[in-house]
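Peer 1: sequence isn't available, so here's the structure alone:
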């Protein structure tokens, strides 16, 4: 019996993420030895990441060939984002991102079992240039996904600080907000993520523009994916330039981050979703 092809194996990462979410949502606030509890959670996240990585590998590298689609793309982006969180959380105070990153990974890990994707040309995936472009693109979008989740947390924190968000005193949400680093620290961490993510996004976008024939086997075409990728790049570039020139910060910066990330998702996920699900084409 092929265990790897069994439906239970395909749903194992989702089950692990769900258990982790339940534990994070309903466990009492850490007391006594919080470092021990945190290490246990980190170990559980690593186990879920390993199971999710194996599931991704088997859903993409099939006996028929390289299979990919918007579901595999989102699942891979979520995996990379959570893996970045897991690594950086050992060194940076970003534990507040944990619940969102795990929730995103849980939702996206379910998608490949529902939307199987399409068979990609074997010629393309055997090309080392294509592989390099694919890896850098996935890492950049995964890192920027983590930055977008961080921006959403900052928005909640900012609204709570300005009393525009009703928070019940002594509630779990109130304790959670109290545990967040100061807003200035959160903002500094956000832009650290953005600088690295933008550098990788620049490499992805311009390698695609300059070497389209080599990477994709066709000359450059300004389709929806290319246009939205360029829009996202210009938005992120404008944000970082405004940050350096005029010290852009606060709600304006958060809205800018989320707008740029939405354009990025339309480029790398939205275009394939329209082709596969709405138009029923590969």
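Peer 2: Alright, I've got the coordinates. Note that the structure is predicted; figures quoted are calculated from it, not measured. Numbers count the residues shown, from 1 in each chain.
Peer 1: alpha carbons only for contacts and neighbour counts from here, please
Peer 2: OK.
Peer 1: was I right to think residue 11 contacts residue 111?
Peer 2: No. Counting by CA atoms under 8 Å, residue 11 stays clear of residue 111, with 10.2 Å between them.
Peer 1: elements contacting the top strand by length along the chain?
Peer 2: Looking across the chain with DSSP state E, the single longest strand is strand 65-68. On a contact count with 3 or more CA pairs under 8 Å, 6 or more residues apart in numbering; DSSP states H and E, strand 65-68 meets helix 34-60, strand 118-119, helix 122-125.
Peer 1: mind listing what's buried in it?
Peer 2: Neighbour counts over strand 65-68 (16 or more other CA atoms under 10 Å) mark 66, 67, 68 as buried.
Peer 1: I'd like the next helix or strand past the host helix or strand of residue 243.
Peer 2: Secondary structure from DSSP states H and E places residue 243 in helix 224-246. Of the helices and strands lying after helix 224-246 in sequence (DSSP H and E), the nearest is helix 250-265.
Peer 1: let's bring in a second one:
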């Protein structure tokens, strides 16, 4: 299978879905959530075989930076499409869909290094929970950006445009914390399974991931405690969510990016 044509078509579908949803958000076109989901789902259907091929070309079991990024993006898009059936989160696709498309195109062009490891059920549990945790918290981060924009607009009494198209701020914040709750539960499972099933989670090649993941867990847990104990909301919730997600991105992709992209190792 030629990966590039599939990746290119998926990219176009993702951008089309994001563009329509963005124009609907700014009230330039009527909302068509079913069409947006369909475009995103078609993009995902082309995304998945490219990921499978990229992982099949890898000699090891742990994919490198570009393959990992496009794999995690596929999981995130899938989670978003399913969650959008039950929660008003489809606006997250304005950012997530193009990122998934860019990751997919990049993965087909740039080589991805791999590393060997024994794949056991425990390690598989750790990998799946890590991917789902990242997907859920990445969606939460984009939701937090929308909450921040909405909060600032309301503070400055800008009640037209994007504010009119988004759900009420209380609903947006409730969905944000529901996403964080789901993400922290998955992140907890990822960390616990890592301690149980990985030989040495504080080994040199895993130390940064362990420390940063624990740091992200502390940030998200503190946010949830602050929410339900002290009523944290608004921009404080936005900042804590984005801070935790930043640590998580560095944990999952930081060293891979430095070694493979910057140092070409």
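Peer 2: Alright, I've got the coordinates. What you see is a predicted model; the values in this text were computed from it and never measured.
Peer 1: could you get me the TM-score between them?
Peer 2: Once superposed, the chains reach a TM-score of 0.89 (TM-score structural alignment, normalised by the length of structure 2), with 260 aligned residues with a CA RMSD of 2.2 Å.
Peer 1: mean deviation of the longest strand of structure 1 from structure 2?
Peer 2: In the superposition with structure 2, the average deviation recorded for strand 65-68 of structure 1 is 4.0 Å (mean CA distance after the TM-score superposition for structure 1).
Peer 1: residues contacting that strand, please?
Peer 2: 59, 60, 61, 116, 117, 118, 119, 120, 121, 122, 125 (CA atoms under 8 Å, 6 or more residues apart in numbering).
Peer 1: where do the helices of the stretch 51-200 of structure 2 begin and end?
Peer 2: Along the stretch 51-200 of structure 2, the stretches classed as helices by DSSP state H, counting those that start in this stretch are 65-83, 93-109, 121-155, 162-165, 169-197.
Peer 1: need the ones you listed in CSV (columns: mean neighbour count and distance to residue 238 of structure 2).
Peer 2: What follows is these, written out as CSV (neighbours: other CA atoms under 10 Å; distance: least, CA to CA, whole Å):
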stretch, mean neighbour count, distance to residue 238 of structure 2
helix 65-83, 22, 19
helix 93-109, 23, 16
helix 121-155, 21, 5
helix 162-165, 17, 17
helix 169-197, 19, 9
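Peer 1: closest to residue 234 of structure 2 out of those?
Peer 2: Minimum separation from residue 234 of structure 2 across these (CA to CA) falls at helix 121-155, 6.6 Å.
Peer 1: distance check, whichever residue in structure 1 pairs up with residue 231 of structure 2 against residue 234 of structure 1.
Peer 2: In structure 1, residue 231 of structure 2 lines up with residue 247, judged by TM-score structural alignment. Look at residue 247 of structure 1 and residue 234 of structure 1: by CA to CA, to the nearest Å, they are 18 Å apart.
Peer 1: do the same with residue 30 of structure 1
Peer 2: From residue 30 of structure 1 over to residue 234 of structure 1 (counting by CA to CA), the distance is 43 Å.
Peer 1: separation between the residue of structure 2 most remote from its centre and residue 68 of structure 2?
Peer 2: Ranking residues of structure 2 by C-alpha distance from their mean position (CA atoms, centre = their mean) puts residue 157 at the top, at 31.2 Å. Going from residue 157 of structure 2 to residue 68 of structure 2 by CA to CA gives 42 Å.
Peer 1: and for residue 1 of structure 2?
Peer 2: On the measure of CA to CA, residue 1 of structure 2 and residue 68 of structure 2 end up 20 Å apart.
Peer 1: what does residue 240 of structure 2 give?
Peer 2: 25 Å.
Peer 1: now for residue 230 of structure 2, how many residues are close by?
Peer 2: Using other CA atoms under 10 Å, residue 230 of structure 2 has 10 neighbouring residues.
Peer 1: with adjacent residues omitted, what lies nearest to residue 36 of structure 2?
Peer 2: Spatial nearest neighbour of residue 36 of structure 2, excluding adjacent residues (CA to CA, 6 or more residues apart in numbering): residue 17 at 4.8 Å.
Peer 1: isn't the one you found up against residue 95?
Peer 2: No. Using CA under 8 Å as the test, residue 17 of structure 2 is too far from residue 95 to be in contact (10.4 Å).
Peer 1: could you say which helix or strand holds residue 21 of structure 2?
Peer 2: Secondary structure from DSSP H and E places residue 21 of structure 2 in helix 3-25.
Peer 1: what residues does that helix touch?
Peer 2: With contact meaning CA under 8 Å, 6+ apart, helix 3-25 of structure 2 is reached by 29-33, 35-37, 39-40, 42-44, 46-47, 50, 53, 90-91, 93-95, 97-98, 100-102, 104-105, 108, 161-162, 165-166.
Peer 1: one more: stretch 30-44 of structure 1?
Peer 2: 20, 86.
Peer 1: quick one: buried residues of it?
Peer 2: Neighbour-count burial for stretch 30-44 of structure 1, counted by 16+ other CA under 10 Å, picks out 41, 42, 44.
Peer 1: can you put the residues you listed in TSV and add distance to residue 216 of structure 1?
Peer 2: Conversion of those to TSV gives the following (distance: CA to CA, whole Å):
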residue	distance to residue 216 of structure 1
41	41
42	38
44	38
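Peer 1: and of these, the nearest to residue 227 of structure 1?
Peer 2: Of all the buried residues of stretch 30-44 of structure 1, residue 42 has the smallest distance to residue 227 of structure 1: 38.7 Å, by CA to CA.
Peer 1: trace the closest one over to structure 2, please.
Peer 2: Taking TM-score structural alignment, the alignment pairs residue 42 of structure 1 with residue 37 from structure 2.
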